[in-house]
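need a structure here:
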Amino acid sequence: MFKLAHNGNILLNVAELNPPSAAFIVEALERSPYADCEINHESIKAHFTNDFPEQQLVVAKQHDATFTVEVSEDQMQAIGKLTCARGGKAISIEDAKKEIVKAGVSRGYKQVYLEQVLKKQLELEAGTETSGVVAQGRPPVDGQPAKLLQHVQTVKERLKQPKLREDGTVDMRDFGALSSVAPGTVLITQRPATPGKEGFTVVGDSLIPIPGESFQLVAGEGTQISPANPLELIATIAGCPSTIQNGMRVDDVFTIGEVNVRSGHVDFNGSVIVTHSVAPGMKVKAKGDITVMGSVESGELISGGNIEVKQAVIGHLDHKNNDEGLTCRLVAAGDIHLSHGQYTYLEANNVFIDRQSNHCDIKANQLIQVGIDEQPKGKLIGGEILDAQMVIAGVIGSDSGAKMCIYLARSGMKITQESDSCLKALSQTDDQLGTLQQAIEKADMLKDLDKKKQLMAKIGATQQHYCQQAEELEQQLSQLELNLHDLLERTKLTANQTLNPGVEIHIFDRVYKTQRSYPPCHASLQDGKIEIDFKTS
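The predicted model follows:
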């Protein structure tokens, strides 16, 4: 009834069959071996409407399956696009592979991917279009940063583990024996940074990973890098270990019950633990850490490491000095951590106050935080923030609107001064180079060749010196500008609950005065002025 032509057309000899209707032809096709072919409805319809119909009627068309490959824009995938056959031939794996190669795919191909796509020829209806991944690139895996693996317990960690009494209660004054190490003890092992794993695109390009950040293992006092292993830090003296940035130190530790008139001031070349309190007027000075389990009242603590006070730090205005200054003073080269502060001068790298700061003068190289957890909600009331990069608290300022000054990024002023000095020196160097250029032009006019050669050599050496100096000054100036930019980018004040009126915020050389109460917000320097951004969560 139907015949397949060489060009893939399905023909019907209407003279022999004389079909009664188009529906008859379609139904006959659907029952024939050519049921999957594309029916030519227009040709069939025309047969019944033309006055002189043709004897051979094209009723359908046979189509082979098609397969094309497209590479994604990021070149990380090759997508095979399949159109299932309509009565024609299916795509073979060999032909499909040729298309993959033609698309430029050279890496990430897996035959199982291709088989999954081509398998759909047996599952889907004729003429259905489908697609699937036939090659997959691999993104680079960035390296892991270097990491310190600590092998000993530090004094600070020990103080977080008070002894358990027989009745099940905790003795907050007794922390057991001091954490001590012997000479030769391995304190820290550095796990080196890893280079990462290279990735690739499906077209064969390599994707280079970012290597993990590395750092130099730092040997503090009482320690050294192991002669046998440069990745190990060992103790050289007997004492108590304390962490420092990228390393550790070992200190002798002095423990005392209470610092008062009976004990006298404490000045120790190591770390100090006060198991009770520091009485008014008393001083504790330590090269290492200072830990006070009780409170400090109108005392002075000076530490070459960290200071931690478990309870309150309380002072008052210095009446002996016409209320100039505060009677309580804590200064640490590392961090200060206390529960509550009142009328106290605090200076450290970072200052952490668990609950509240009342009328304290605080200076930090980096962070001042009042409150605990991820969203600190402590109160920062009165006093003055002398310098910091970031201030985070729940409530900042007083409900009454009393004036409070907060100075952030003050170190930027020093950077600006250094930049000005650098520019001045660069200008002077340029003047010197100009003078030398004039000297070269004059020397070039000398007729005595030997004298001219000697003078040129001398001027050239001086010129080279000033050129090198100018290059160093330009690099220094560029670094200062980058340092200032980074400083101002990181500088921020955050109030997680309320920013009260009367707060005078200084960021670098800009000032913003709050006139009302603000809900949770951030203050930062944007486009040369201080902006208040309200927190959305």
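
Every contact and neighbour count from this point should use C-alpha atoms.
OK.

Let me know the next secondary structure element after the helix or strand encompassing residue 224.
Using DSSP states H and E, residue 224 maps to strand 223-225. Next helix or strand after strand 223-225 toward the C-terminus (DSSP H and E): strand 232-235.

sorry, back to before: and the strand holding residue 224, what does it pack onto?
Judged by 3 or more Cα pairs under 8 Å, 6 or more residues apart in numbering; DSSP states H and E, strand 223-225 is in contact with strand 232-235, strand 247-251.

Skipping adjacent residues, who's closest to the residue most central in space within the chain in space?
In the chain, the centroid-proximal residue (Cα atoms, centre = their mean) is residue 213; its distance is 11.6 Å. Counting by Cα to Cα, 6 or more residues apart in numbering, residue 213 lies nearest to residue 145, which is 4.5 Å off, once chain neighbours are set aside.

Could you count how many residues lie near the one you found?
As a burial measure, residue 145 scores 17 neighbours (other Cα atoms under 10 Å).

what ranges do the helices span in the stretch 1-150 of the chain?
Here the stretch 1-150 of the chain has its helices, by DSSP state H, counting those that start in this stretch, at 14-17, 22-30, 41-49, 93-102, 111-118.

Dump those to CSV, plus mean neighbour count and distance to residue 473.
Shown next, in CSV, are these (neighbours: other Cα atoms under 10 Å; distance: least, Cα to Cα, whole Å):
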stretch, mean neighbour count, distance to residue 473
helix 14-17, 12, 96
helix 22-30, 15, 87
helix 41-49, 15, 83
helix 93-102, 15, 55
helix 111-118, 16, 59
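
got the ones you listed as CSV, with distance to residue 438 columns?
Listed next are the helices of the stretch 1-150 of the chain as CSV, based on distance: least, Cα to Cα, whole Å:
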stretch, distance to residue 438
helix 14-17, 105
helix 22-30, 99
helix 41-49, 93
helix 93-102, 66
helix 111-118, 74
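
I have a second one here; can you model it like the first so I can compare?
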Amino acid sequence: MEPDEQMEPCMEAEIDPAEAVGKGLGLTFSLDEESGVLFARVEPDPAAMPIDESWLNARLAEDGHARLRYVPMALTSLLAIYNSGQAVEALKIAERVDASLSIILSPDALQAMLTIVPAQGGRPVTKADVLAQLTEKGVTEGILLDDINRAIAAGQAQGVVIARGRAPVPGENGRLESLVAQVRSRVPRLTETGQVDFRDLGDIVTVRADQPLMVRRPAGRGVAGVDVLGRELPAPDGQEVAFAPALKGARTDPQNPDQLLAEIAGQPVEVAGGMTVEPVYVIPAVNMASGNVNFDGSVVVRGDVAAGMRIRATGDIEIGGTADPCHLEAGGNVVIKGGALGGLGRTELADCTIRCAGSFTSGYAQQARVEAGDSIFIDDMAMQCDLSAANHIRVGNRRRGHIIGGRVLAALSITGKVIGSPNRIATHVEVGVTPATSRRILELARERDAREKQLLDISKYLIFADRNPTKVDPNTVERACATASRLSAEVETLRDEENALNHLMELSGQATVCAENVLHEGVVVQLGANRFRPRGEMGPCVIGMLDGTLGPLPEPAPGA
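Have a look, this model is predicted:
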């Protein structure tokens, strides 16, 4: 019998005098006060009646021995000896055990935890015992007296925290805070799953020269902590952030280096490491009378863009009306408030392409070829278009949301209310990373390697200059330091873009095609070498990879 399973007298048991006649004759118990051991003595008596476990428990409880720790099988042995009429001089059946305590420190020494094994007839743990062991372990800080008192009162505890240190608090990193409301960003803000609302980018916001654009908030200092042993725990300060060098159209304030000012009037655009200001060119319409537009900045067309015309802008292009088959190229976003008509299927307009490094937004698109470095948003309908986006394509918001015919390609997700048409118009929908993305990753790796090699060569020169200051020209060293700083920033930028594209490659395996209302027959969904063709009309569905097969994904559980 294990210690936890041994027979122990029941405190509530009582001996019935009528049943006790003849029972227990010749059986006595004696507790050695010095050792705390309980002995049983049996002197056989002819008049003795047999006893059982229940009677023995009641007798021990009546004599005040119920709380002792009993020797395994001792009571069973005692019953056998007594009932068989044998004699025993001193049978050890139980002993008095004092309570014990242990205090353990957490690996970081920020907590001290108390465990109390309760007494069994012996001396309980006292508050003085706990405090003495805390002192022995060197615990001096954050002692929780109320928790100690509660554990002592309970008589037992298991891992109760009785001392708690103060963890160090790292300082907040510095940050760049925009001072311009509704500033556009060239940094994609979409979720990886593509569950986003349609975005109306609105009008181009402009700033005047010398207007504050951004303020640099310095990093915070860390707050040191202390462990329960009284040792100070240093806290790191936050990382400082700096404005990127050579922000186009912006400069730091001569009176306040933590503030960024607009150098020219134009459109503010948030970029990594600060904000640039691009000039804005506003024109009523682009047609034969105005000629083609080639502008270093952003272009706003109040009206329409006529067929065959060209607009190139290093910033955004915003068109208030309709874009007939034309060629648009933007370093930022393209917004067409009306719709985009393309030249697919017309030989004379075959090169009419809309290409942007950011996102493309339009009311509708028909026979248009659009290539977006971020995402494509079309409110009403995309009919017989060739659409390609690095991240997401979404057709449909307040209006119909039909994708009919043509080819639609995005790396992460394609969403439409209705994909295909009842008369089975061929519609090719493809998700996954484009070959252009793979090529770009290789280009970035080559560019980064080249700059890192240059940086290594300059570093060797600077080490030589540091060791041999009399053998080098100080002006050359200064130029080398500036070059090294520029190369370091360029390497970091290339590495960030490379990491982002590699992350995109990983996410592309989870890309999906979502038909919020209907997916018609005639649609081909492709992810890599996998293809899915619906047989008949399908209701709301999401197509993606599951167990190595491209097909409809199960609906999420309610509340998931």
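
what's the TM-score here?
In this superposition the chains share a TM-score of 0.63, using TM-score structural alignment, normalised by the length of the first structure; 446 aligned residues with a Cα RMSD of 5.2 Å.

Ok, which of the helices of the stretch 1-150 of the first structure comes nearest residue 70 of the first structure?
With Cα to Cα as the criterion, residue 70 of the first structure lies closest to helix 93-102 of the helices of the stretch 1-150 of the first structure, at 8.6 Å.

average distance between that closest one and the second structure?
With mean Cα distance after the TM-score superposition for the first structure, helix 93-102 of the first structure departs from the second structure by a mean of 6.2 Å once superposed.

Which one of the helices and strands packed on strand 223-225 of the first structure lies nearest to residue 357 of the first structure?
Short answer: strand 247-251, nearest of these by Cα to Cα, at 31.1 Å.

whereabouts in the second structure does the closest one align?
Residues 274-278 of the second structure are matched to strand 247-251 of the first structure when aligned by TM-score structural alignment.

what does that stretch rub up against?
If you take Cα atoms under 8 Å, 6 or more residues apart in numbering as the criterion, stretch 274-278 of the second structure is touched by 176, 213-214, 243-244, 247-250, 262-270, 296-298, 315.

ok, back up a step: wait, doesn't the residue nearest to the centre of the first structure sit right on residue 195?
No - in this structure, residue 213 of the first structure is not within contact of residue 195 by Cα atoms under 8 Å, at 9.1 Å.

between those two, what contacts are shared?
Joint contacts of residue 213 of the first structure and residue 195 (Cα under 8 Å, 6+ apart) are 143-144.

Could you pull out the strands in the stretch 301-450 of the first structure for me?
Listed in chain order, the strands of the stretch 301-450 of the first structure (DSSP state E, counting those that start in this stretch) span residues 307-314, 328-332, 335-342, 344-348, 350-358, 361-364, 367-370, 379-381, 384-387, 390-396, 404-408.

Tabulate these in CSV, adding columns for mean neighbour count and distance to residue 228 of the first structure.
Putting the strands of the stretch 301-450 of the first structure into CSV (neighbours: other Cα under 10 Å; distance: least, Cα to Cα, whole Å) gives the following:
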stretch, mean neighbour count, distance to residue 228 of the first structure
strand 307-314, 22, 35
strand 328-332, 25, 35
strand 335-342, 23, 33
strand 344-348, 25, 36
strand 350-358, 23, 36
strand 361-364, 24, 39
strand 367-370, 25, 39
strand 379-381, 26, 51
strand 384-387, 22, 44
strand 390-396, 26, 42
strand 404-408, 23, 46
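
Would you mind giving those strands as CSV with distance to residue 470 of the first structure added?
Shown next, in CSV, are the strands of the stretch 301-450 of the first structure (distance: least, Cα to Cα, whole Å):
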stretch, distance to residue 470 of the first structure
strand 307-314, 44
strand 328-332, 39
strand 335-342, 39
strand 344-348, 37
strand 350-358, 37
strand 361-364, 35
strand 367-370, 36
strand 379-381, 47
strand 384-387, 33
strand 390-396, 35
strand 404-408, 33
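
Looking at these, spot the one closest to residue 262 of the first structure.
strand 328-332 (19.7 Å).

which strands and helices sit next to that closest one?
Using 3+ Cα pairs under 8 Å, 6+ apart, strand 328-332 of the first structure sits against strand 300-303, strand 307-314, strand 344-348.

Map residue 467 of the first structure across to the second structure for me.
Counting by TM-score structural alignment, residue 467 of the first structure has no partner.

list the contacts for the closest residue to residue 467 of the first structure other than its chain neighbours?
Nearest non-adjacent residue to residue 467 of the first structure, counting by Cα to Cα, 6+ apart: residue 433, 7.6 Å away. Neighbouring residues of residue 433 of the first structure by Cα under 8 Å, 6+ apart: 463, 466-467.

who's in contact with residue 498 of the second structure?
Contacts of residue 498 of the second structure by Cα under 8 Å, 6+ apart are 441, 444-445.

Any of those buried? List them.
441, 444 (16 or more other Cα atoms under 10 Å).

Identify, from the contacts of residue 498 of the second structure, the entry nearest to residue 494 of the second structure.
Nearest to residue 494 of the second structure among these, counting by Cα to Cα, is residue 444 at 6.2 Å.

tell me the contacts of the closest one?
494-495, 497-498.

before we move on, the earlier item: which one of the helices of the stretch 1-150 of the first structure lies closest to residue 359 of the first structure?
Closest among the helices of the stretch 1-150 of the first structure, once you apply Cα to Cα, is helix 111-118, at 69.0 Å.

Check the mean deviation of that closest one from the second structure.
Its aligned residues in the second structure lie a mean 4.1 Å from helix 111-118 of the first structure after superposition (mean Cα distance after the TM-score superposition for the first structure).

Against which helices or strands is that helix packed?
Packed against helix 111-118 of the first structure by the contact rule (3+ Cα pairs under 8 Å, 6+ apart) you find strand 77-83, helix 93-102, strand 129-136.

if you set the cut-off to 7 Å instead, what comes out?
For helix 111-118 of the first structure, the elements it packs on are strand 129-136, judged by 3 or more Cα pairs under 7 Å, 6 or more residues apart in numbering; DSSP states H and E.

What residues of the strand it packs on count as buried?
129-136.
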